[in-house]
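Participant: Turn this into a structure:
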Amino acid sequence: MKVEKIVLRRMKMKLKSPFQTSFSTQYDRDFIIIEVHTAYHVGFGECVVSWAPYYNEETVITAWHMLEDFLIPLVLNKEITHPGQVDEIFSPIRRNNMAKAGLEGAFWDLYAKQSGQSLAQALGGTKDKIEVGVSIGIQEDMESLFQLVEQYLGQGYRRMKIKIKPGHDVEVLFALRKRFGNVPMMADANSAYSLEDMDVFTKLDELGLMMIEQPLGYDDIIDHAKLQAKIKTPICLDESIHSCEDARKAIEMGSTRVINIKIGRVGGLSEAKRIHDLCQQHNVPVWCGGMLESGIGRAHNIALTSLPNFLLPGDTSGSSRYWEEDVVDPEVTVSANGTIEVPKGPGIGYTPVAERLKKYTTAEKVFTVK
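Facilitator: As a prediction, this is how the structure comes out:
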């Protein structure tokens, strides 16, 4: 892959409705798109940072700094034959995983296009379709939540992920179970609880939830092991898992029975695939989490989810769930049976539309090979 230039785009897109979690409410998505250009192809990646360091330590400004001053200079004048090399080149730099993942993802897309493969094929994917669920933020009242669940069930989504926080948990989930019966449902706490909240978890144990995602500290695996030993509902780790090594330790300690793999959180597709393979060896199912991506990031998620151990519906919902207009053509769509077709065309299988990219770009910088 003889790179001629790399383009950074700071993007801002307005969400169709606010998205509230236990730690923040988002009205817009402020993120970064990376383009890697050769003479004949362009690879696209998405850096899924947010404007503030609430989910993890990275922000749009810090990721831009890392890409501009460290990561792009490391690869700009090198001959890259496989995207796995990018992962190796970045290994001396600690953390900053979302910045790394955005650039590495662009190289994966480029590699797949140059080799005439879909990104799913390049990763070793085996599925033609992936199952998807939907993530529902904290709502102001129960009727609004009921309406959203009805809407998404009608659209075919196969799993409801409900955001919870202290004071907005047990009653909410019991009401949903009473209203909708045995609909596949999980709770996502985004690290809002501690072991002192054991009464909450024992009550939720009555609901037959698919899992409780990241109930305790964002960097913890010890207390999660203590909690998992006391409840029957599977614990799914998200924020605690930044690498394959983290996943190994969590599995060995009994901290988790399910792992959410987010490409940005773990530093890229190469590491995501390693975590998938490790979990498959240990019979730990995985699913693909979402970061309110544009169609570019969504396409990478779809390709990753085509790997065989993604056994649970992920968060990769259709473009229309979040955007009036996405930046890719065609937009990502969910079928009536709650699945998304895995693209068979070269690379990510969706075409970024230049006019739309330009429309939502708030800053741009071009890096050329010297």
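Participant: alpha carbons only for contacts and neighbour counts from here, please
Facilitator: OK.
Participant: so how many other residues sit close to residue 48?
Facilitator: For residue 48, the count of nearby residues is 29 (other CA atoms under 10 Å).
Participant: which residues does it contact?
Facilitator: 31-32, 98, 102, 264, 291-293, 297 (CA atoms under 8 Å, 6 or more residues apart in numbering).
Participant: Would you quantify the distance from residue 16 to residue 364?
Facilitator: Distance, residue 16 to residue 364, using CA to CA, to the nearest Å: 25 Å.
Participant: again with residue 217
Facilitator: Separation of residue 217 from residue 364 (CA to CA): 36 Å.
Participant: same question, residue 349
Facilitator: Residue 349 is 24 Å from residue 364, by CA to CA.
Participant: Who has more neighbours out of those two?
Facilitator: Legend: neighbour count by other CA under 10 Å for residue 349 and residue 364, higher for residue 349 (25 against 14).
Participant: which residues in the stretch 201-350 of the chain form strands?
Facilitator: 212-213, 235-237, 258-261, 286-288, 328-329, 339-341 (DSSP state E, counting those that start in this stretch).
Participant: Of all those, which one comes closest to residue 315?
Facilitator: Taking CA to CA, strand 286-288 is the member of the strands of the stretch 201-350 of the chain nearest to residue 315, at 6.4 Å.
Participant: most centrally placed residue in the protein?
Facilitator: Closest residue to the average C-alpha location of the chain: residue 290 at 3.2 Å, with CA atoms, centre = their mean.
Participant: And for the residue lying closest to that one once chain neighbours are set aside, the neighbour number?
Facilitator: Using CA to CA, 6 or more residues apart in numbering and skipping the chain neighbours, the partner closest in space to residue 290 is residue 315 (5.1 Å). Under the neighbour criterion other CA under 10 Å, residue 315 is assigned a count of 27.
Participant: got it, and residue 122?
Facilitator: So residue 122, with other CA under 10 Å, has 19 neighbours.
Participant: In which helix or strand does it reside?
Facilitator: helix 119-123 (DSSP states H and E).
Participant: List the contacts of the helix or strand following that helix.
Facilitator: Downstream of helix 119-123, the first helix or strand assigned by DSSP H and E is strand 129-131. With CA under 8 Å, 6+ apart as the test, strand 129-131 has contacts from 158, 302, 305-306, 312-314, 338-342.
Participant: The structure of the following sequence is requested for comparison with the preceding one:
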Amino acid sequence: MGLTISAIELKRINEPLKQAFKTSLQTVTERESLIIKVVSDEGLEGFGECIAFSTPWYTEETVTSCRFVIEHVLVPLLLDKTLENPSQVDEVFKAVKGNRMAKAAVETAVWDLFAKKRGMPLWQMLGGKDAPVPAGVVVAADEEKISDGVAAAFSAGYSRVKIKITPDSNIGLLKEIIARYPDMLFFADANGAFSEASWERLIAFDGAGFTLIEQPFAEQQWKLHARAKRDMKTAICLDESIGSLADAERAIAEEAADILVLKMGRLGGWSETLKVVELCREHSIGMWVGGMIEFGVSKAHNLALASLPGITLPGDFSASRHFWERDIIAPEIRIENGKVALSKDAGIGYCVDWQREEGASW
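Facilitator: Next comes the predicted model:
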């Protein structure tokens, strides 16, 4: 059941965050993004989202670089192509080196398109489980605001809270906060803030009560991550280190992680991500779906990913109103009893407001 790509459109959106998102790398107060629409010869529409940031503080790709690559390189490669299955996009794009976030924005839209062509939810087309997805939220704030942020997450019904940490974090305060909520999971995310020089500070987090510590060291510090996995009781999770199937294979071979974070944008889209999922299943590596302060299109794809067997830890799934006054999708993503219900509609299961003005906020 093939289809032909008849049009590919792009729209830039920009929205202030309701509250600043602070990490060891950057403080984000505004989010710029690209929404991609891929149209078939039958008039069906599939949507994807580019999760690159405006400047290269997190990855080398940016919104501007992705827009150039999409418009001038990827669109000419894919336009008017007839595809029998969405995995063919990955093959078409192999002519282009790197630029995984740009590729993922377009490739994921084609997967949405094929699910709509087949008249089924994307999660169902992928073999996902029809069950609500456990939701987690990130508390990325100054130390004096962490306690209030966790309390708000608890009141909103989230089943997991992720707290940003650095070598200077107040471990005693974090331990005290975690102890208040015995029924919640707590993840620590360092964004590579530690080094060999701050090793003892990392070890001190072992007794704080976190389920895992995400990316304690820089992305290429494989030996330090393997050492942490070996010496610490708390599970070690890799995020920024995993940008391809080869990276996941290396993490397993070097015993550098107990758990991997799945981010389709950084992996280049669905095809590569599904290969990583299968690899993790084969080696009993834990998995969860990471977020990028994204809008609802990306989050809808991530919900389909989180439905797959083997992905059991709560991912970065906040309600639409957590970051934005209003999302670009309808209906809004809502949290009920700590989970997000999967849509039964075809494709990603949400309508996209394509009439939003280019680059405008709500």
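Participant: Can you pull the TM-score for these?
Facilitator: Laid over one another, the chains give 0.95 as their TM-score (TM-score structural alignment, normalised by the length of the second structure), with 358 aligned residues with a CA RMSD of 1.5 Å.
Participant: thinking again about what came up before, now do the contacts for the residue nearest to the centre of the first structure.
Facilitator: Per CA under 8 Å, 6+ apart, neighbours of residue 290 of the first structure: 262, 298, 301, 314-316.
Participant: could you redo the last one with a cut-off of 10 Å?
Facilitator: 48, 134-135, 260-264, 297-298, 301, 314-317 (CA atoms under 10 Å, 6 or more residues apart in numbering).
Participant: just residue 15 of the second structure next, same as before
Facilitator: Residue 15 of the second structure touches 29-33, 295, 323-327, 359-362, counting by CA under 10 Å, 6+ apart.
Participant: at 6 Å instead, please
Facilitator: 30-31, 361 (CA atoms under 6 Å, 6 or more residues apart in numbering).
Participant: Most neighbours among the residues you listed, please name it.
Facilitator: Neighbour-wise, the contacts of residue 15 of the second structure (other CA under 10 Å) top out at residue 31, 20 neighbours.
Participant: That residue: which element?
Facilitator: Secondary-structure assignment from DSSP H and E places residue 31 of the second structure in strand 27-40.
Participant: And residue 11 of the first structure, by the same measure?
Facilitator: Applying DSSP H and E, one finds residue 11 of the first structure within strand 5-20.
Participant: okay, that strand sits on what stretch of the second structure?
Facilitator: Mapped onto the second structure using TM-score structural alignment, strand 5-20 of the first structure covers residues 7-22.
Participant: number of nearby residues for residue 359 of the second structure?
Facilitator: 14.
Participant: which SSE is it in?
Facilitator: Under DSSP H and E, no helix or strand contains residue 359 of the second structure.
Participant: Surely it is in contact with residue 13?
Facilitator: Yes: look at residue 359 of the second structure against residue 13 with CA atoms under 6 Å: they come within range, at 4.2 Å.
Participant: Next, the contact list for the residue nearest to residue 290 of the first structure, please.
Facilitator: 133-134, 289-290.
Participant: Mind putting those into a markdown table with distance to residue 224 of the first structure?
Facilitator: Below are the contacts of residue 315 of the first structure laid out as a markdown table (distance: CA to CA, whole Å):
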| residue | distance to residue 224 of the first structure |
| --- | --- |
| 133 | 24 |
| 134 | 25 |
| 289 | 19 |
| 290 | 22 |
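Participant: OK, contacts around the alignment partner in the first structure of residue 50 of the second structure?
Facilitator: Using TM-score structural alignment as the criterion, residue 50 of the second structure maps onto residue 47 of the first structure. Listed by CA under 6 Å, 6+ apart, the contact set of residue 47 of the first structure reads 32, 98-99, 102.
Participant: Number of residues surrounding residue 365 of the first structure?
Facilitator: Residue 365 of the first structure has 12 nearby residues by other CA under 10 Å.
Participant: helix or strand for residue 61 of the first structure, which one?
Facilitator: With DSSP H and E as criterion, residue 61 of the first structure is part of helix 60-66.
Participant: Kindly provide the distance from residue 283 of the first structure to residue 257 of the first structure.
Facilitator: From residue 283 of the first structure to residue 257 of the first structure the distance is 9 Å (CA to CA).
Participant: Looking at the strands of the stretch 201-350 of the first structure, spot the one closest to residue 69 of the first structure.
Facilitator: That would be strand 258-261 among the strands of the stretch 201-350 of the first structure, by CA to CA, at 27.5 Å.
Participant: Packing partners of that closest one?
Facilitator: With contacts taken as 3 or more CA pairs under 6 Å, 6 or more residues apart in numbering; DSSP states H and E, strand 258-261 of the first structure sits against strand 235-237, strand 286-288.
Participant: So which of the ones you listed is the most surrounded?
Facilitator: strand 235-237 (a mean of 28; mean count of other CA atoms under 10 Å).
Participant: Give me the mean deviation of that strand from the second structure.
Facilitator: Superposed on the second structure, strand 235-237 of the first structure shows a mean distance to its aligned partners of 0.4 Å (mean CA distance after the TM-score superposition for the first structure).
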